[in-house]
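Participant: quick one: sequence plus predicted model below, questions after.
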Amino acid sequence: MLADDILSSFETNGPRSYFQFETFILNLLKFHIETEKKQFAISDSIRGIADAVAENGFDDFKGKTLIEITNSITRMPMKEFVDRMLYQLSRQDDLESVKNILIVTLRTIPAPTKAKIVSQVTNTYPAIEIFIWDSQDINKIINKHRKQANSIANNLFSLRLETAVSKSLGDWKKEREERLKELSDSYDRGQFAFFLGAGVSSSAGMPDWNTLLNSLFVSYLAKELSISQEDIKQIVNRLNEVDEPSALMAARYLRKGLSKERTEMREFTKIITENLYQLRDTQREINSDLLKSISNLCMPKRTGAKVRSVVTYNFDDLLERQLKNKSIQYHSIYSENEYYHPDELPIYHVHGFLPENPNGYEGLDKSTLVFSEEGYHQIYSEAYHWSNLVQLNNLREYNCLMVGLSMTDPNLRRLLDISARNLDKPRHFSLMRRMTKEKFIYSSESKSGDKKQVIADSKSAEEFLDKHHKLNEEIMKELGVSIIWFNEFDEIPPLLNKLINNA
């Protein structure tokens, strides 16, 4: 494989091609530097600028050399690139020991542009020498190690996984604080949006998907069969246990059966709404700490609104109630061609809206209720469906924080992939639950409640979990998302409160 062919394979846009390029360069430089009997280490810190460190330099680089791999030089104004670089340098650990910084980029950079970047950075950090390698410089290293370069290029996937799991395991809580600080900076700049999922509503006792489906099955079967509600519940629960039908398929079945008249959708929506709010666990506070934290972040500050919009996949109006209680102006949007006042916070219900009291809203019948396969497929297949455009716009314009989302929805992942095509670093964040060692190694016995150890080697299990979480982070990075880990759900409100405190 020729050097130009190798580099051209990374020319497609998006974080996936960027990470392939990064993996290629890291492994090529590792081989090149270690042939000189010099130290090379991939950086696992999220602070600062370095993707890798050559502690004792290499080639003509004398002393500690930081290596940063980027495509941003050609994808953003030069001033913005320099400002970001200076900011990263200000956060770099042990900067006084750094002698050189090598920036490696895929595309050819004109000499005057290189000179301007070097000049502006050295004006602030005169003790550090800045070097920029582009495709011409990379070709020299490839030609020097052709056999190894071809091997690396042909094994990028396995090398990427190997690199991810071989990184030294840092303190994930410390890394979380760094990500929260980065997120807080975007919140303070007013470049922030929420993406909210079922976990937010569950915090206030709203039913999960399967519970809602079970209740709707009961509502349908009670109309058709002369058996008791309790018997129906047992039948439905057992059916789910032995058959495990697709939730979307079950919803399609329900919708077809609940009403056979022309008013099918209206009747179906009414029954869903009734069940949705009747099933709420009243033992939980409807004004949950999580909803309070989210609404607090939506409160406009003296310098203006910090949260630009909210995208929610939930049907309910619990967030609207919180905002109303705090006298925060908002506008619920659940269909296309809706407009909001600049002083209002737009809340986009992209999967439909079912407020408990519908009298305060107009045009609810125009809402696309993504409850059945039909509704989901409609949105998934229509690239210009208003809900897709809303999500894409927010993902492109703002730094988005995803709360209460499992991140497994294929349409969301598709939209993240599309929006990340001009990025080489993640710009969004997702709060995700971390599997603890105790939950992984032990299982609860259903009858006695005692814990049973199901994995004998607890040390190996712990090491596996650490690598598993690291690999998940790498996978999410390809979608432009950084993970903010937590162990228990009650940790989320204090983490969100830090965004205000750090801003």
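Facilitator: Great, that's in hand. Numbering: from 1, shown residues only.
Participant: from now on I want contacts and neighbour counts done on CA atoms only, so please keep to that.
Facilitator: Will do.
Participant: and the gap between residue 347 and residue 338?
Facilitator: Per Cα to Cα, to the nearest Å, residue 347 is found 11 Å from residue 338.
Participant: looking only at neighbour counts, state which of these two leads.
Facilitator: Comparing residue 347 with residue 338 by other Cα atoms under 10 Å, the one with more neighbours is residue 347, at 21 against 9.
Participant: what's the helix or strand harbouring that one packed up against?
Facilitator: Taking DSSP states H and E as the criterion, residue 347 maps to strand 345-349. Counting contacts by 3 or more Cα pairs under 8 Å, 6 or more residues apart in numbering; DSSP states H and E, strand 345-349 packs against strand 307-312, strand 330-333.
Participant: Serialize these to CSV and add fields for mean neighbour count and distance to residue 470.
Facilitator: As requested, the helices and strands packed on strand 345-349 are exported to CSV (neighbours: other Cα atoms under 10 Å; distance: least, Cα to Cα, whole Å):
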stretch, mean neighbour count, distance to residue 470
strand 307-312, 24, 28
strand 330-333, 19, 37
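Participant: take the one below as the second:
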Amino acid sequence: YPHDVDKSNRRQFVQYIHQNNSTLRAIGAMCAQRIPETANYEANPHVAAIVNFNLDALLQTYIYARYHKRLVRTVERASAAPIKDKISVYQMHGYLAFGNQKGDSTVEAADAAVLTEQDYFDFFNQPNSLFNFTFLYLMREYPCCFIGLSMQDDNIRRLLHYSKKEQYNGLKSKGKGQPDTWRRQLMRHFVILEHTGDGPIDRAIEDTLRPLGVNVLWIKGFDEIPQRLGELYATTGDSWADVFE
């Protein structure tokens, strides 16, 4: 979008996203829930958190412009505490503001930006850092859906491995059930991936993600993502049309 987003052009910005980024539009809709018998929205209580690997706050900007309310809370550093009734958006690789907030150190987390390969190695070499700890916590407590990731990143795969191993050992120590039952219980995460066009390769991808507790939701093209997320949203009894249209 070529302009700063403010009150005067929010409608145009929302239209731009609707026309050019259906994935962002759908993720934003997942964060909203319409208040019955009103035109107002609140944060979707069925979404615990979002982990954002981008540096910008395009998602947050869109949600505010579309739903006229700050449904999410940007957590860009340890001092930014979550807020009740808002969905926390954890900016894993830092946060750079654009427009009139550019360079504002009270808003940005430019010092935490992960831009180089060396930064990336250092970032994941801090097991007790806010974001590594939070990522592990979220994977332990909630089913996660990965969108826009190839799942080939060794660091993310390692965290998935640690999370599943911890839960498996916990179930084993209780001594109830059988290993096959535990493994089925631990297949609780999902990733949306586009078909490669080669059946054996698709199956190989599934085989490498299964030990990490990740199920693959295959799509033919990324334009299918809104439909997939809409089906998930509707399982709670809420109307997808109320938040997506």
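Facilitator: Sure thing, it's come through. The model shown is predicted, which means the values in this text are computed figures rather than measured ones.
Participant: quantify their similarity with the TM-score.
Facilitator: TM-score for the superposed chains, counting by TM-score structural alignment, normalised by the length of the second structure: 0.72, backed by 195 aligned residues with a Cα RMSD of 2.5 Å.
Participant: from the chain's centroid, how far away is the very next helix or strand once past the strand holding residue 347 of the first structure?
Facilitator: With elements assigned by DSSP H and E, the helix or strand that comes after strand 345-349 of the first structure is helix 373-381. Mean-position distance between helix 373-381 of the first structure and its chain equals 22 Å (Cα atoms, centre = their mean, to the nearest Å).
Participant: likewise stretch 192-205 of the second structure?
Facilitator: 22 Å.
Participant: where along the second structure do the strands fall?
Facilitator: Per DSSP state E, the second structure carries strands over the ranges 32-34, 41-43, 49-52, 72-75, 87-91, 145-147, 189-194, 214-219.
Participant: an error on my part: the question was meant for the stretch 1-150 of the first structure.
Facilitator: 41-42, 52-54, 57-58, 61-62, 65-69, 100-104, 129-133 (DSSP state E, counting those that start in this stretch).
Participant: read off where the fifth one ends up in the second structure.
Facilitator: Strand 65-69 of the first structure lines up with nothing in the second structure when matched by TM-score structural alignment.
Participant: and residue 223 of the first structure, which of the three is it?
Facilitator: When classified by DSSP: H, G, I helix; E, B strand; the rest coil, residue 223 of the first structure comes out as helix.
Participant: so it versus residue 232 of the first structure, what's the distance?
Facilitator: Applying Cα to Cα to residue 223 of the first structure and residue 232 of the first structure gives a distance of 11 Å.
Participant: residue 276 of the first structure too?
Facilitator: Going from residue 276 of the first structure to residue 232 of the first structure by Cα to Cα gives 19 Å.
Participant: tell me how many other residues crowd residue 220 of the second structure.
Facilitator: By other Cα under 10 Å, the residues close to residue 220 of the second structure number 12.
Participant: map it across to the first structure for me.
Facilitator: When the first structure is aligned by TM-score structural alignment, residue 220 of the second structure is paired with residue 487.
Participant: measure that match to residue 118 of the first structure for me?
Facilitator: From residue 487 of the first structure across to residue 118 of the first structure, the span is 43 Å (Cα to Cα).
Participant: pick out the residue closest to the middle of the second structure.
Facilitator: Centrality entry for the second structure: nearest residue to the mean C-alpha point is residue 50, 3.9 Å, by Cα atoms, centre = their mean.
Participant: name the single longest helix found in the second structure.
Facilitator: helix 154-174 (DSSP state H).
Participant: need the contact partners of that helix.
Facilitator: Here helix 154-174 of the second structure makes contact (Cα atoms under 8 Å, 6 or more residues apart in numbering) with 124, 136, 139-140, 151, 179, 182-183, 186, 211-213.
Participant: give the contact list for the match of residue 220 of the second structure.
Facilitator: Contact analysis of residue 487 of the first structure by Cα under 8 Å, 6+ apart lists 433-436.
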